[in-house]
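J.: output the structure for:
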Amino acid sequence: MEEELPLFYGESGKPVRATLSSLKMLDVGKWPIFSLCSEEELQLIRQACVFGSAGNEVLYTTVNDEIFVLGTNCSGCLGLGDVQSTIEPRRLDSLSGKKIACLSYGSGPHIVLATTEGEVFTWGHNAYSQLGNGTTNHGLVPCHISTNLSNKQVIEVACGSYHSLVLTADGEVFAWGYNNSGQVGSGSTANQPIPRRVTGCLQNKVVMNIACGQMCSMAVVDTGEVYVWGYNGNGQLGLGSSGNQPTPCRVAALQGIRVQRVACGYAHTLVLTDEGQVYAWGANSYGQLGTGNKSNQSYPTPVVVEKDRCEHFRSSLEDNEDDIVEMSEFSYPVYRAFLEYLYTDSISLSPEEAVGLLDLATFYRENRLKKLCQQTIKQGICEENAIALLSAAVKYDAQDLEDFCFRFCINHLTVVTQTSGFAEMDHDLLKNFISKASRVGAFKN
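T.: Okay, the predicted model is just below:
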C-alpha cells in the first residue's frame, strides 16, 4: 500500500492529496519556483505546498523530515524571521522535528499549519489577529498557538483573507481573526484575538470538514448538514438572502441531502454530496458556479456535469460492438484529433484532415464533432481544395457544409474549374454540380 501523505493547501484553500509514489514520479523541477534548485535537492522533496498571490512561495518537506522554504517572502510568510526573499532553499529550523499534517494560506497573507501531532503554528500578517496569538504584531516565525487548544488535536485548518479556522479530532471548530461580517461565528463583529470555539448551532454537532471564503466560514457535520456564517453579500452562504450571518446557520435548502465536503472560493461555495452530486452558490461573474450563466445564486444550485464524453463513447461501443472501427483505417492526425475531442471537446487540424475526422464522426454519430469538423473545413476552404471538400460534404450528408462549399465554388468558378480536383471529379457529382450551377445562373453570358 502506498504511504498516504498529508493534505497541503494552496492559495485557493483547496486540498491536494498526494502519495509518496506519485510525488516521486512528478518532476517538480519543471515548477518555476524550483527552477534554481539542484537535481540533488529536487530528489529529496517529499511534500510541497506552493502558495502566495502568484505561486511564488513554497514550503516543502524532505525524505529526512526537514522543512525548507524559498520564494518572495511576502509579509514574512516563509517564517524565516525576516522579509528577505530567497532563491535558494532555507531550512525552517523553528519547525525542526515536526511533521506537517495540513497547511492553509490566507491571502492577507498569513499561514496556519497543523502537525501530525495536532499542534497549530501560525505566522505572517496579523493586523486583524488572524494568527490567534493574542496580538496584532506581524509574525515572522511560526508561533505555537495553544490558547484553548492545548488539549486538542487539530486535524484540519482553513484560512479566509484575515480569519482562521481549525477543526479538532473530536469535531469542534475554533475560529479567530477578522470579524467585521461575523466570520468567526461569535455572534458579534468584534475581532477575535485568540481561538474560541464556534458554538451556537454547532454546540452539540460533530464537524467533519471546514472551509473559508474571503470573509465567510463553512462546516459540514457528521449528519451531512452544512452550517455557514459570515459575509453573504454575494449569496455565498446559500441561505437565499444577502444578509450577513454572525453565528452558524444550517443551509436549509440542502435538507435531505448528505454533504461530504465543502470548498470555498473568494466569494462562492461548492459542496459534494455522498451521491457524487455537486451544488454551487454565491458569486458567479466569471461563470465559476458552472450553472451555464453568470448570475449569482443565493441558494444551492445543482451543477449539471455533462457525462464524460469518453465514457459515453465507450458505452456506445459496448452497446453495439459491430460498430467498432479499427483506428488504423485513419491517419494519425485524425486519430489524434479524435482523442483530443474526447478529452477536451475541441479539435485542431487541417481542413483536409478534418474530412477524415468527419468520416469518423459520421460513423459514430457524434453530431457535435461533425459540426466542429464542418467549421474547420469552412475556415480552410480555398480554390484548390473546394471540390474535394464539396465531395466530402456530399458523401457524409453534411448539408450545411455542402451548401457552403457549393457557394464557394460558384463564387470562384473560373479558378475552381481549372483545378485538378475538378478534372478528377466523380461523374455523378460533376453532373449534379453542373445542373445545380446552371439553375443558379452560373453559366449565363
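J.: please make it C-alpha for all contacts and neighbour counts, starting now.
T.: Fine.
J.: next helix or strand past the strand or helix carrying His312?
T.: Under the criterion of DSSP states H and E, His312 resides in helix 309-319. Where DSSP H and E defines the elements, the next helix or strand beyond helix 309-319 is helix 332-344.
J.: counting contacts, what elements does that following helix pack onto?
T.: Judged by 3 or more C-alpha pairs under 8 Å, 6 or more residues apart in numbering; DSSP states H and E, helix 332-344 is in contact with helix 309-319, helix 351-363.
J.: quick one on the thing from earlier: and the angle for the helix holding His312 with helix 332-344?
T.: 110 degrees (axes from the mean of the first three to the mean of the last three C-alpha atoms, to 10 degrees).
J.: tell me how far Gly421 lies from Val334.
T.: Distance of Gly421 to Val334, computed by C-alpha to C-alpha, to the nearest Å: 22 Å.
J.: another for comparison:
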Amino acid sequence: MRWFGFGFNAFGQICDRLNKAAGCDVTEEIKLTLPTELESSCCCSKIRGVRASWSRRVTVHEDGDSCVCVAGFAAASSCGVSVSLGCKDAFISEQHLTLAFPGRIETWDLQRKDKTPSWSTEINTQSGGPLLNLPLVPGGYIATKPPLFRSLSPHLKAKSLALGGEHAILLCATGAVYTWGLGSHGQLGHGDLTSEEEPRAVEALWGMTMSGVAAGGWHSVCISDGGDLYLWGWNESGQIGLPSRGLRKTMQQRSSQQAGALCQDADVKSDEEPQEGEKHEEVFISIQAFPALLDVTPSCEIRTVSCGSRHTAAVTTTGDLYTWGWGEYGQLGHQTLISSDEPQCVEFFREQQMRVVDVVCGTWNTFAAVVKEEVPSS
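T.: As a prediction, this is how the structure comes out:
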C-alpha cells in the first residue's frame, strides 16, 4: 500500500521542500496540487496509516516492531518522539501527539521537550477485546486541548470518535451517532445552532445503523451501513456538498474577470434578465443544521470518509476518491486551486490505474492510500 498527499505543504508535512527527488516543485512548495507519494523519513518499512493536523503529520509504519514518524513543523525536535518503536496507533493535533502501545497509551506535548509524557495510562490487553481507535482510549478520549483526558459513559459503547474544531461526533457499537460541543454552525446535527456539553443522540439518524463518522472544522459526516453519506454543518465552502452562495459568487467573479472588458455588455444584460419574468432560482445552503443525504455517485457506495477544516473526501467501494469543498491549497486533488460544492472524482488515481483504499484529511490537505489496480487478464 502506497500513500499520496496533496494540499498545504508549508512545513514539509507532505514532502520535504528541499528534496527534489520527492517530486516537489520549489516554486509551488506550499500548495501541492499534484498528488505526491509520501516517503518514509525514519525507517524503510511501508506506511500503514497516516494522521494529520494543520502543520504536521504522523505516519505509522509496518514492520515487526511498528514505529511512528512525525513530519512537518519542528518534527526533528518534537519532544524526542520522532521515532517510537512498538507503537500501534497515533493521533496528532497542533499541540499533542498521542501514541498507543500494546500495554499503555501516552500523550506528549509537541511544544515542549519533556522527557516524560504529559498524560499516560496502562491498558489491559489480556481481555481479548478489540483495541479502540485513537482518540478513543479506555474510559474516554484524548481531547485536542486540556484537560487531555475526557471521560465517556460506558453506556455509550463507543466504537469510534472524530474531533472537529470545537465539537465531537461519536459512533456507538449499536450504530447510533452522538454529538456534543460547539453548535454555532449546525455541526451537531440537532436542527438548531445551540451547543451541547454532553453527548446527545442525533435524532434524525435514529433507527439507521451508521458505520463511520468524521468531523471537519465546523461540519460533520457519517456513513450508513448501506454506504450512504450524511452531512451537516457549515457549507460556506461547499464542504457538505450542497450549493454554496459564497462559492458560486466567487466562481462568477472569477469567470467575469477572465471574460474581460469585451463581455461587460453581455454581463449587464444577463443581470437584467431575471427582472423580465420569473426564473428558476437555485436554493443555496449556508448552514445545514440536520443530516442531509448526499448522492456522491449513484453507481457505488461509500467505503470511508474524512474531513479537513472546510473540505471533505470520500472513497467509494470501487476504489475512487471523491473530494469537495475548499480547494485553495490544492487539497481537492484536481490539480487546481478551485473550490467546489459538488463531489468530483480525483482523476489522477484513475489515470495511474490505482485503487484508493483509504483517505485521511489534514486541516488543509489530504492523504490517500492506494494499491495498484488489478487488470483482468484477457
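J.: picking that back up, Gly421 and Val334 of the first structure: which has the busier surroundings?
T.: Shown here are Gly421 of the first structure and Val334; by other C-alpha atoms under 10 Å, Val334 has more neighbours (25 against 18).
J.: so who does that one touch?
T.: Counting by C-alpha atoms under 8 Å, 6 or more residues apart in numbering, Val334 of the first structure makes contact with 353-354, 356-357.
J.: what is the equivalent residue in the second structure for it?
T.: By TM-score structural alignment, Val334 of the first structure lines up with nothing in the second structure.
J.: that older thread, can you turn the buried part of the contacts of Val334 of the first structure into a PyMOL selection?
T.: Selecting the buried subset of those in PyMOL, with 16 or more other C-alpha atoms under 10 Å as the burial test, is done by:
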select buried, resi 353+354+356+357
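J.: now His125 of the first structure: how far from Ser146 of the first structure?
T.: From His125 of the first structure to Ser146 of the first structure the distance is 19 Å (C-alpha to C-alpha).
J.: before we move on, the earlier item: can I get the helices and strands packed on helix 332-344 of the first structure in CSV including distance to His163 of the first structure?
T.: What follows is these, written out as CSV (distance: least, C-alpha to C-alpha, whole Å):
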stretch, distance to His163 of the first structure
helix 309-319, 41
helix 351-363, 53
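J.: from the ones you listed, which stretch is densest packed?
T.: helix 351-363 (a mean of 21; mean count of other C-alpha atoms under 10 Å).
J.: that helix packs against which elements?
T.: helix 332-344, helix 367-379, helix 386-395.
J.: before we move on, back to that, His125 and Ser146 of the first structure: who's more crowded?
T.: For the pair His125 of the first structure and Ser146, the greater number of neighbours falls to His125 (25 against 16), based on other C-alpha under 10 Å.
J.: pretty sure the more buried one is touching Ser161, no?
T.: No: His125 of the first structure lies out of contact with Ser161 (C-alpha atoms under 8 Å); the separation is 10.3 Å.
J.: which residues touch the residue lying closest to Asn235 of the second structure once chain neighbours are set aside?
T.: Excluding the flanking residues, the one nearest Asn235 of the second structure by C-alpha to C-alpha, 6 or more residues apart in numbering is Ser286, at 5.0 Å. Applying C-alpha under 8 Å, 6+ apart, we find Ser286 of the second structure in contact with 234-236, 244-245.
J.: can you put the residues you listed in TSV and add neighbour count?
T.: Listed next are the contacts of Ser286 of the second structure as TSV, based on neighbours: other C-alpha atoms under 10 Å:
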residue	neighbour count
Trp234	25
Asn235	30
Glu236	22
Ser244	25
Arg245	19
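J.: in the first structure, which of the residues you listed still touch?
T.: Retained in the first structure by both residues aligned by TM-score structural alignment, their matches' C-alpha atoms under 8 Å are the following of the contacts of Ser286 of the second structure: 234-236, 244.
J.: tell me the residues of the second structure aligned with stretch 423-437 of the first structure.
T.: Under TM-score structural alignment, there's no match for stretch 423-437 of the first structure.
J.: buried ones in that stretch, by neighbour count?
T.: Buried-residue list, stretch 423-437 of the first structure, by 16+ other C-alpha under 10 Å: 430, 433, 437.
J.: next one: stretch 115-132 of the second structure
T.: Applying 16+ other C-alpha under 10 Å to stretch 115-132 of the second structure flags 117-118, 120, 123, 131-132 as buried.
J.: next: stretch 169-177 of the first structure.
T.: Quick answer for stretch 169-177 of the first structure (16+ other C-alpha under 10 Å): 171-177.
J.: over to stretch 273-282 of the first structure?
T.: In stretch 273-282 of the first structure, counting by 16+ other C-alpha under 10 Å, buried: 273, 278-282.
J.: between these, which is nearest Gly187 of the first structure?
T.: Gly282 (22.2 Å; C-alpha to C-alpha).
J.: so who does Leu136 of the second structure touch?
T.: Contacts of Leu136 of the second structure (C-alpha under 8 Å, 6+ apart): 142, 158, 160-161.
J.: count of residues packed around the nearest residue to Val70 of the second structure once chain neighbours are set aside?
T.: For Val70 of the second structure, ignoring the flanking residues on the chain, the nearest one in space by C-alpha to C-alpha, 6+ apart is Val58 at 4.5 Å. Neighbours of Val58 of the second structure under the rule other C-alpha under 10 Å: 24.
J.: can you tell me the SS state at Val58 of the second structure?
T.: The three-state label given to Val58 of the second structure by DSSP: H, G, I helix; E, B strand; the rest coil is strand.
J.: correct me, but it touches Arg51?
T.: Yes: under the criterion of C-alpha under 8 Å, Val58 of the second structure makes contact with Arg51 at 5.3 Å.
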